[in-house]
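In: sequence unknown, structure follows:
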C-alpha cells in the first residue's frame, strides 16, 4: 500500500511530502496523523533543524476529500476535524521553522495548513482558495484564525464569502506569502531556504516563533517580560557564544543548535 506521507531527511531538513496525488493530496486520517507523529519525532531530534511540507503531483493540497463529502456523519466530521486540529497545533508548537512549499493549488484546509506554517514559498502560477462557502460550510483548520491576522477582517471575509481562487501574486502583495518563484525553481529555492534555516541558531528561532505567535494575545508588558526571561536564558547557549566569537572574528558563524 502506497504511503500517504513521504518523509526524507537531508542536510538537517525534514521534508514531508503529501502523497495522495490522485486526489490532489486531500487529507485522510493517515496523512494527518503521519504529520503529527513526524513533527513529534522531529521536535526531539537535534539532527533535524528545519521542516518542509510539500505536495506530490499537480498540487499542494485540495484540503478535504470531496469523495467523502455528503456521506460522512456528524460524528465522523467532528472526529476528522479534531485530527486536523491536532495537526495544525503540532505545526505551530514545534520549536523549529516550518516552510510550506506550494505549487499548483492549495484549497480549503490545504490552504489553511500552509497558513499554519511559519513561512510560505509558492510557485508564481499557484492558486489558493478558501472554497468552503461553495459547499455551505465554514473554514476549518484554523483559517478563521490565521488569515484575518495577516490581511485584516474585511479582506478575510471577502475571501471566505466568495470562495474564489486567489493568485499567488496577490497573496504575495498582501503579505500572505513570503516568496514567489518560477515553478521550475520552486524545489531548488525551497531547499536552499530550508538548508539556510537549518544552519541557523535553532534555539533562538524556536523562541522567536513562540514570541511572535504569542504577541497577538499577550499584552506589551507580558511580551517585554517574556523577552527579558528568554534573552537571559539564551545568552548561556553555545550558539550565542559562537555568534559573538564569529562577530569579533569577522567570519560566518557555525551554529550547532545548542
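Out: Right, received. Where do you want to start? Keep in mind the model is a prediction, meaning the values are calculated, not measured. Residues are numbered from 1 along each chain as shown.

In: only C-alpha atoms for contact and neighbour calcs from this point on.
Out: Fine.

In: ok, the closest residue to residue 132 other than its chain neighbours to residue 161 distance?
Out: Nearest residue to residue 132 in three dimensions, chain neighbours excluded: residue 138, at 5.5 Å (CA to CA, 6 or more residues apart in numbering). Separation of residue 138 from residue 161 (CA to CA, to the nearest Å): 9 Å.

In: count of neighbours near residue 192?
Out: 12 (other CA atoms under 10 Å).

In: residues in contact with residue 214?
Out: Residue 214 makes contacts with residue 223, as judged by CA atoms under 8 Å, 6 or more residues apart in numbering.

In: what about the longest helix anywhere in the chain, distance to the chain center?
Out: Assignment by DSSP state H gives helix 74-93 as the longest helix of the chain. Put simply, helix 74-93 sits 15 Å off its chain's centre (CA atoms, centre = their mean, to the nearest Å).

In: one more structure, for comparison:
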C-alpha cells in the first residue's frame, strides 16, 4: 500500500493523518509534499482555526522512509512552525526521528499513554533529522534530551507530560478526539489571528539554519 495523507474536516479543524501502515507511517517525499500542501491550504482558508496532525493508529511516525524525503520534511517542519492555524499534534505509539520532529514542532501536544518519543532516526542515526534534537533542546533539560537521543532509549508519554511537553494525556486510540476537545475549549475572538500565542513560532531563523546545515551535510556525504 502506498503512503498517503488523509485529510478530514471536523468543524473548524482539519485533521491530517499520516498513513503508511506497513512502515509505521515512515515519511516518503510524496507524503511530506502532501502534508506541506495541506498546511498551505489551511493557511489560506480562514475557516480553519486549527490543524490536528496525527498518524492512523497505532503509531504516529517511525521516521524517514528514504533520503529523498529529507528536503520536503524540512519544509514541513518550518511550515508547521509558521502556519497561522493552531497546530496540535495527536501522538499514538511511536514518534521516532523525523516523526519526533513533526510532533515537537506542533504548538500543542496530546499524547496517548502508549506514546514513545525517540529523537534518533534509524535511517540517519548520526544526523539530527528534521531538527528533532534541536526542537527537544528548546523544551527539555539537557540531560533529558541526551537520554532521548541515546540508541534504544526514548521518553514515554507520562514523563513528557510531567516535564510539561505534553498538554494532555489520554488512553490509546483517543488522541485525536482529545485534541479536538482541547481545541474546542480554546476561546476564539472574531477577527483575531487564528494562532494568537504569547511566543509566536514564526521567527525560527536558528531552526532554519540548523535544518539547512543538516541537509547540506547529508547531500555532501
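Out: That came in fine, so what should we check first? Note that this is a predicted model, so its numbers are computed, not measured.

In: now for residue 230 of structure 1: what does it line up with in structure 2?
Out: Aligned by TM-score structural alignment, residue 230 of structure 1 pairs with nothing in structure 2.

In: now the closest residue to residue 230 of structure 1 other than its chain neighbours, what's its secondary structure?
Out: Once flanking residues are discounted, residue 230 of structure 1 sits nearest to residue 207: 7.4 Å by CA to CA, 6+ apart. Classification of residue 207 of structure 1 using DSSP: H, G, I helix; E, B strand; the rest coil returns helix.

In: and for residue 207 of structure 1, the neighbour number?
Out: Neighbours of residue 207 of structure 1 using other CA under 10 Å come to 18.

In: for residue 216 of structure 1, see how far away it is.
Out: Residue 207 of structure 1 is 15 Å from residue 216 of structure 1, by CA to CA.

In: wait, is residue 54 of structure 2 part of a strand?
Out: Yes. Counting by three-state DSSP, residue 54 of structure 2 falls inside a strand.

In: that one and residue 60 touch, don't they?
Out: Yes. If you go by CA atoms under 8 Å, residue 54 of structure 2 and residue 60 touch, sitting 5.9 Å apart.

In: give me the common contacts of these two.
Out: With CA under 8 Å, 6+ apart, residue 54 of structure 2 and residue 60 have common neighbours 18, 90, 91, 92.

In: and residue 213 of structure 1, what's its match in structure 2?
Out: Per TM-score structural alignment, residue 213 of structure 1 is aligned with residue 201.

In: all the helices of the stretch 151-258 of structure 1, residue numbers only.
Out: 153-162, 168-173, 186-198, 202-214, 220-234, 238-249 (DSSP state H, counting those that start in this stretch).

In: which non-adjacent residue is nearest the residue nearest the centre of structure 1?
Out: The geometric centre of structure 1, computed from its C-alpha atoms, lies nearest to residue 117 (CA atoms, centre = their mean), at 1.6 Å. Nearest residue to residue 117 of structure 1, sequence neighbours excluded (CA to CA, 6+ apart): residue 98, at 5.3 Å.

In: which of the helices or strands spans the aligned residue in structure 2 for the one you found?
Out: Under the alignment (TM-score structural alignment), residue 98 of structure 1 pairs with residue 87 in structure 2. Element membership of residue 87 of structure 2, judged by DSSP states H and E, is strand 86-91.

In: what does that strand rub up against?
Out: Residues contacting strand 86-91 of structure 2 (CA under 8 Å, 6+ apart): 49-55, 59-60, 80, 103, 106-112, 115, 175-176, 179, 194-195.

In: what's the burial count for the counterpart of residue 175 of structure 2 in structure 1?
Out: Residue 175 of structure 2 maps onto residue 186 in structure 1 when the alignment is built from TM-score structural alignment. Residue 186 of structure 1 has 20 neighbours, counted by other CA under 10 Å.
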